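Visitor: one predicted model, sequence on top.
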Amino acid sequence: MPQEISLTIDGVKVTVGEGATILAAAQSAGIDVPHLCYDPDWGLPPTSSCRLCLVEIEGARALATSCSHEAADGMVVHTNTDKLQRTRRMIIELLLSDHPHDCLTCEKSGACALQEYAYDLGVKEPSFRCEAVPVEPVQDGPAIVYDRSKCILCGRCVEICHNVQVTGAIDYLERGYDTRISIPPGKTRAQSVCVECGNCIDVCPTGAMSAAGAEGAGRTWELKRTATICPYCGCGCTLVLNTRAGHLVQVTGEPFLGVSGGMLCVKGRF
């Protein structure tokens, strides 16, 4: 049993087990800290890459990433200061600097974490301007579509593929402005170890990863979601059927739902 420690977050005294992160401590107290790259509900390890979860710790020289920084006894943390708000706005503006402004027609509109944080932080347009990434969705297999123009390189898809699905089919490719998520260069998806389970779609916070065939079939708020049991094998995973007007649009998983915790295979999802 881990030893308990106490810290203060935004004036609230919080008690957690030793080894817990500041973000986990904040969430246990109902304090929301913005984050894009980290998704503990899916079992993803923290990578501290988006920097949106930065917090101020009294006595510390610099801001700390709350998703990976361990809480300490007696620590005093601030999550919503003017300095943090300015920093987060700048991060969102940088992410939007080469992002297409097509939220009106994006399949993820209404369920996009980037859109949500831009709204919360009052970012209407980026202060930084650069060449927009061409909108060229790639479907190199029967099930998954990757739109690099909407990709913010948060790494969630890479983490779930490597550390949860344990396939390691995709990773970062190229450097700098040309960085994208890809299967090994020179290979088709059929030649790679990708099994098109589609779990990368569920963890994607934007519209970069999507299910083939779902485009234009319904907006997120128009879909009726119904949980059911996959009939393919004896595992009995829980599928979430997304339907509109009685027609199936796509199948998704939800964290903690069913025996597989929301993880699905290609046979159940597609």
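Guide: Noted; the coordinates are in hand.
Visitor: alpha carbons only for contacts and neighbour counts from here, please
Guide: Fine.
Visitor: close enough to count as contact, His69 and Ile22?
Guide: Yes. The pair His69 / Ile22 is scored as a contact, 6.1 Å apart, by C-alpha atoms under 8 Å.
Visitor: burial check on Cys50, number of neighbours?
Guide: The local packing of Cys50 (other C-alpha atoms under 10 Å) involves 20 other residues.
Visitor: mind listing what it touches?
Guide: Contact analysis of Cys50 by C-alpha atoms under 8 Å, 6 or more residues apart in numbering lists 35-37, 91, 154.
Visitor: which one of these sits in the busiest neighbourhood?
Guide: That'd be Cys37 among the contacts of Cys50, by other C-alpha under 10 Å, with 27 neighbours.
Visitor: so how far is Gln250 from the closest residue to Ile229 other than its chain neighbours?
Guide: Computed as C-alpha to C-alpha, 6 or more residues apart in numbering, the closest residue to Ile229 that is not its neighbour in sequence is Thr238, at 4.6 Å. Thr238 is 14 Å from Gln250, where distance means C-alpha to C-alpha, to the nearest Å.
Visitor: okay, now the one to match up with it:
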Amino acid sequence: MAEERELVHLTINNIPVEVPKGTKIIDAARKVHINIPHLCYHPDQRVKARCRICSIEVTGNRRLMAACATEVWEGMEVHTDTQIVRDTQIAILQLILANHNQDCLNCPRNHRCDLQELCSRFNIGHTGLPIVVESREDAANNPSIARDPTKCIKCGRCIRACKDVQGIEALNFSGRSDKITVTTAYNSPLEATDCILCGQCSLVCPTGAITEKDDTQRVLDALQDPKKHVIVQVAPAVRVSLGDEFHLPPGAIVTGQMVAALKRLGFDRVFDTNFGADLTIMEEGHEFLHRLENGGTLPMMTSCSPGWVNYVEKHYSDCIDHLSTAKSPMQIFGAVAKTYYPEQAGIPVEDIVTVSVMPCTAKKFEAARPEMGRDGRQDVDIVITT
């Protein structure tokens, strides 16, 4: 029988709350529908308490406390909406904005930015302080991940995702005080580090400092070119993640709506990456039998995930021979689309543009690998993701 946890009784903005001992104030507040503002806090990461946007007032304490790092105690009286709390939060946001590139209209995170949302919540239109943001070169040459240091708020979310979740540690803090930055070892490009281009850092970044490399405009340009025959393949996971985006019930499959939307956008043909997966299964099965019968390297591991392939290549190079030599479903379909399909459709291969809709940023890097093409053409021209 599970041991019952001790309950703690407190009030938050004079509302009685009962939560298990050890609960952080920010989580206790959610129980009574009070959303304490925060930036560095993330429910899937260890507590950092860097930004102090979540500062709250506790009766009997001289100083404000961080709601994300402070555990509740019996009889605690928490206030999240006093004048000193609000003034502190506004001052912190203004200081962040003073060292932040505020070109929001051109930011990939526009309307999906935590900092922007907080500024709207606190009615901050401009900082009122001198702008001290340093102009730095965007590290945007990577095929998967774009970095803009001028939008970094030093919250540390990306570092924790890379180190604690993925176990890679390609990102870390460098410098001290107001010179502190989030960067790679020796400020190297991400692709030159242990990074496997999984994109988890971009998912947790609250601003536009780390984002997926956006290739949407390349797709739109291809669709508008009357000389191009644009085909698209869609990964299995996409038909569910799109349903989530439109707030459908969890697990809802939107294949029909998705195909209809792609056709209306102007794609000439819509294909399913499941076909490529079928080909991959046949190739991997044949290769496995060949290894088994001829003393090949075993066990044989899948090569379907480019992030996994990157991980093995960079961290366990002695295991490369264990990877299957078969391409991923996306790349096998891309190869078919640039060889067999032109012959069957009677369309010159140079007029065909292949677009892939994938759930993974590493797919962008995979499509750009020089071995994933022939005659100077890549098998998959453009990858966009959900």
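Guide: Looks like it came in fine. For clarity, every value in this text was computed on a predicted model and none was experimentally measured.
Visitor: that older thread, so how far is Val133 of the first structure from the residue nearest to Ile229 of the first structure?
Guide: 37 Å.
Visitor: can you show me the strands along the first structure?
Guide: For the first structure, the strands defined by DSSP state E occupy 4-9, 12-17, 54-57, 64-65, 76-78, 144-146, 171-173, 180-182, 209-211, 224-229, 238-244, 247-252.
Visitor: cool, the stretch 251-386 of the second structure as well?
Guide: Ranges of strands within the stretch 251-386 of the second structure are 269-272, 352-358, 373-374, 377-378, 382-385, based on DSSP state E, counting those that start in this stretch.
Visitor: now these as CSV including distance to Val232 of the second structure and mean neighbour count?
Guide: Formatted as CSV, the strands of the stretch 251-386 of the second structure follow (distance: least, C-alpha to C-alpha, whole Å; neighbours: other C-alpha atoms under 10 Å):
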stretch, distance to Val232 of the second structure, mean neighbour count
strand 269-272, 5, 16
strand 352-358, 5, 23
strand 373-374, 17, 15
strand 377-378, 15, 17
strand 382-385, 9, 24
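Visitor: of all these, which one is nearest Arg109 of the second structure?
Guide: strand 382-385 (15.0 Å; C-alpha to C-alpha).
Visitor: ok so, going back, tell me which of the contacts of Cys50 of the first structure fall in helices.
Guide: Secondary structure defined by DSSP state H assigns Ile91 of these to helices.
Visitor: for Leu264 of the first structure, give its distance to Ile160 of the first structure.
Guide: 12 Å.
Visitor: do the same with Pro34 of the first structure
Guide: Counting by C-alpha to C-alpha, the gap from Pro34 of the first structure to Ile160 of the first structure is 20 Å.
Visitor: so those two - more neighbours on which side?
Guide: Ile160 (24 against 20).
Visitor: so that one sits against Asp202, correct?
Guide: No. In this structure, Ile160 of the first structure is not within contact of Asp202 by C-alpha under 8 Å, at 9.9 Å.
Visitor: quick check: neighbours shared by these two?
Guide: Common neighbours of Ile160 of the first structure and Asp202 (C-alpha under 8 Å, 6+ apart) do not exist.
Visitor: so what's Ala132 of the first structure up against?
Guide: With C-alpha under 8 Å, 6+ apart, Ala132 of the first structure has these contacts: 97-100, 149.
Visitor: please consider this matter closed, and thank you.
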